[in-house]
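> Could you work out the structure for the sequence below:
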Amino acid sequence: MELNRLDEPFAPQDIEWRIQQSGKSGQGKIYAMVLAYVTNRAIMARLDDVCGKANWRNEYQPAPAGGVMCGISIKVDGEWITKWDAAENTQVEAVKGGMSGAMKRAAVQWGIGRYLYNLEEGFAQTSDTKRNDWNRAKLKDGNTTFWWCPPQLPSWALPPDNQQHKQPATQPETPTRTPDDILREFTEMVSKESDLETIKGLYKAAWNALSTSAEHQTKCIEVYQIRAKELNKAA
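Predicted coordinates:
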């Protein structure tokens, strides 16, 4: 059993994206920060493939502060070893959602999908007009509907077999955003935002998106620092 194989990247179709934060910039443009997760189906398939169907199992318990805990056990040299993690119940299908989240986190304890943490938050492509091949969502006001498409995965987050696991050819084409575009949008967003924690999240996503340009990352830092000083003075 080669447990290091648990750490290997997954194919794009085994990755699901969830909106971490969304809103509107000062110019009214909708933005969405998204996080990547491995699906539970892919986790189970990976465990079957690496460990064998009879050599792993999962179990659930109530979490001490609510929610649910999941333990994933793998039989190593004849001994069962269990790693646990927990998640809160979700608003939709509360218990089922909590169990699903807890299993994803327990899988990370074994290294499954842990590499996705290096992605942190990223900006999705968004549109205020319907696109059938994009995901549908609403802003917190409950009235504004928009459509979004997740960012492309970098090459280091893809399996080596590019022919089998490269980004699906059917994924919709999205307009290219230049570093200037990203920096301008970030500046507009934070200029109208007064919550420092929200600004920190926007800054992190923008800084990651500007990884190809050290110059633009420096400017991004400057914009964040200026806005943070403005808010601290007003407090």
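> can we go C-alpha only for contacts and neighbour counts from here?
Fine.
> got the contact list for the most centrally placed residue in the chain?
The centre of the chain sits closest to residue 35, judged by C-alpha atoms, centre = their mean, with a distance of 1.3 Å. Counting by C-alpha atoms under 8 Å, 6 or more residues apart in numbering, residue 35 touches 17-20, 119-122.
> structure for this one too, so we can compare:
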Amino acid sequence: MKLSDVQRRLQAPFSAHLVGWKPTAFTKDRSRALLLAYVDARAVQDRLDAVCPDGWSFEIEVIAGASMPTVKGRLTVLGVTREDIGEGGEGTGSLNGGGTLKAAASDALKRCAVQFGVGRYLYDLPKTWAEWNDAKREPAQTPELPEWARPDFERSPGGAHIVQAMDQLRYEIPVDLDLQREVYRHLKAALQSLEPESGRAA
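Next up, the predicted model:
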């Protein structure tokens, strides 16, 4: 397998529920925020695992003397390597505390992955002003992604909800076999309702 064989799968849009929104600016009363779309490092890792589970690796090197925790990341996918810098953000903790070095490593992974096309389309999304819930530190309502920024299966009514349920089942699969079969029957029926069979003989 070569990188060119999996490029389209790496570049594919993420499910909408995996896309988060972080503020880059606020109004004076913090009732509205200018939001930027992003995915977290776990989603990037899951994408790499899904496309080439045994074909990628990631290494970091701590950069000493930086004003904030900073690392150089090196991501190798199917023999091709890309490097980029990750920063831990503003923080008062040391490199060994506060989780800031971990944040730098996550930032580096995402920046390296973008060079392979993972999540690169998010840079094409316009920044969006939206109502902001400052108490919860999140948008009052999640912005809607345009059609082109969603995977094909989510462009059908109900598709996003089914995919979210399937993702959740990966981590919370029922132990009881009869319950597993019941979940399977419901998912199968839901998927068939999204893409009804055509051309069936009357």
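> tm score of chain vs chain?
Put the two chains on top of each other and the TM-score (TM-score structural alignment, normalised by the length of the second structure) is 0.64; 147 aligned residues with a C-alpha RMSD of 2.6 Å.
> what secondary structure does the residue nearest to the centre of the first structure sit in?
The three-state label given to residue 35 of the first structure by DSSP: H, G, I helix; E, B strand; the rest coil is strand.
> Which of the helices or strands spans residue 23 of the second structure?
Secondary structure assigned from DSSP states H and E places residue 23 of the second structure in strand 20-26.
> Next, the mean deviation of that strand compared to the first structure.
Comparison of strand 20-26 of the second structure with the first structure after fitting gives an average deviation of 1.2 Å (mean C-alpha distance after the TM-score superposition for the first structure).
> Please, where are all the helices along the first structure?
For the first structure, applying DSSP state H gives helices covering 40-51, 94-109, 162-165, 179-192, 196-209, 214-234.
> Select, out of these, the one closest to residue 152 of the first structure.
Nearest to residue 152 of the first structure among the helices of the first structure is helix 196-209; the distance by C-alpha to C-alpha comes to 11.1 Å.
> which residues in the second structure does the closest one align to?
The aligned range for helix 196-209 of the first structure in the second structure is empty, by TM-score structural alignment.
> And the contacts of that helix?
Counting by C-alpha under 8 Å, 6+ apart, 33, 120-123, 179, 182-183, 186, 190, 193, 217, 220-221, 224, 228, 231 sit against helix 196-209 of the first structure.
> What of stretch 154-163 of the second structure?
For stretch 154-163 of the second structure, using C-alpha under 8 Å, 6+ apart, the contacting residues are 15-17, 147, 153, 187, 190-191, 194.
> Buried among those? Need that as a selection in ChimeraX.
Entered in ChimeraX, the line below selects the buried ones among the contacts of stretch 154-163 of the second structure, by 16 or more other C-alpha atoms under 10 Å:
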select :15,16,153,187,194
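> out of the contacts of stretch 154-163 of the second structure, what pair is the most spread apart?
Using C-alpha to C-alpha, those span at most 23.5 Å, a distance reached by 147 and 187.
> Go ahead and confirm residue 56 of the first structure touches residue 79.
No - checked against C-alpha atoms under 8 Å, the pair residue 56 of the first structure and residue 79 is beyond contact range at 11.0 Å.
> how deep is the residue nearest to residue 55 of the second structure when sequence neighbours are not counted tucked in, by neighbour count?
Using C-alpha to C-alpha, 6 or more residues apart in numbering and skipping residues adjacent in sequence, the residue nearest residue 55 of the second structure is residue 78, 5.0 Å away. Residue 78 of the second structure has 15 neighbouring residues, counting by other C-alpha atoms under 10 Å.
> I figured residue 78 of the second structure was touching residue 53, is that so?
No - between residue 78 of the second structure and residue 53 there is no contact under C-alpha under 8 Å: 10.1 Å.
> circling back to that earlier point, from residue 5 of the second structure, how far out is the residue nearest to residue 55 of the second structure?
Taking C-alpha to C-alpha, to the nearest Å as the measure, residue 78 of the second structure and residue 5 of the second structure are separated by 10 Å.
> again with residue 106 of the second structure
Separation of residue 106 of the second structure from residue 5 of the second structure (C-alpha to C-alpha): 26 Å.
> Tell me which of these two has more neighbours.
More crowded of residue 106 of the second structure and residue 5, by other C-alpha under 10 Å: residue 106, with 22 against 9.
> Quick check: the aligned residue for that one in the first structure?
By TM-score structural alignment, residue 106 of the second structure lines up with residue 100.
> Equivalent analysis for residue 131 of the second structure, please.
Counting by TM-score structural alignment, residue 131 of the second structure corresponds to residue 125 in the first structure.
> Quick check: the gap between its match and residue 70 of the first structure.
Separation of residue 125 of the first structure from residue 70 of the first structure (C-alpha to C-alpha) stands at 33 Å.
> same deal with residue 7 of the first structure?
For residue 7 of the first structure relative to residue 70 of the first structure (C-alpha to C-alpha), the value is 19 Å.
> Going by how many neighbours each has, rank these two and give me the top one.
residue 70 (27 against 15).
> I'd say the more buried one and residue 85 touch.
Yes - contact criterion C-alpha under 8 Å: residue 70 of the first structure and residue 85 qualify, at 5.7 Å.
> Pull up the overlap in contacts between these two.
Here residue 70 of the first structure and residue 85 have 102-103, 106 as joint contacts, going by C-alpha under 8 Å, 6+ apart.
> follow-up on the earlier one: what does the strand holding residue 23 of the second structure correspond to over in the first structure?
Taking TM-score structural alignment, strand 20-26 of the second structure hits residues 16-22 over in the first structure.
> Which parts of the matching stretch count as buried, going by neighbours?
17, 19, 21-22.
> quick check, nearest of the residues you listed to residue 47 of the first structure?
Using C-alpha to C-alpha, the buried residues of stretch 16-22 of the first structure come closest to residue 47 of the first structure at residue 17, 21.5 Å.
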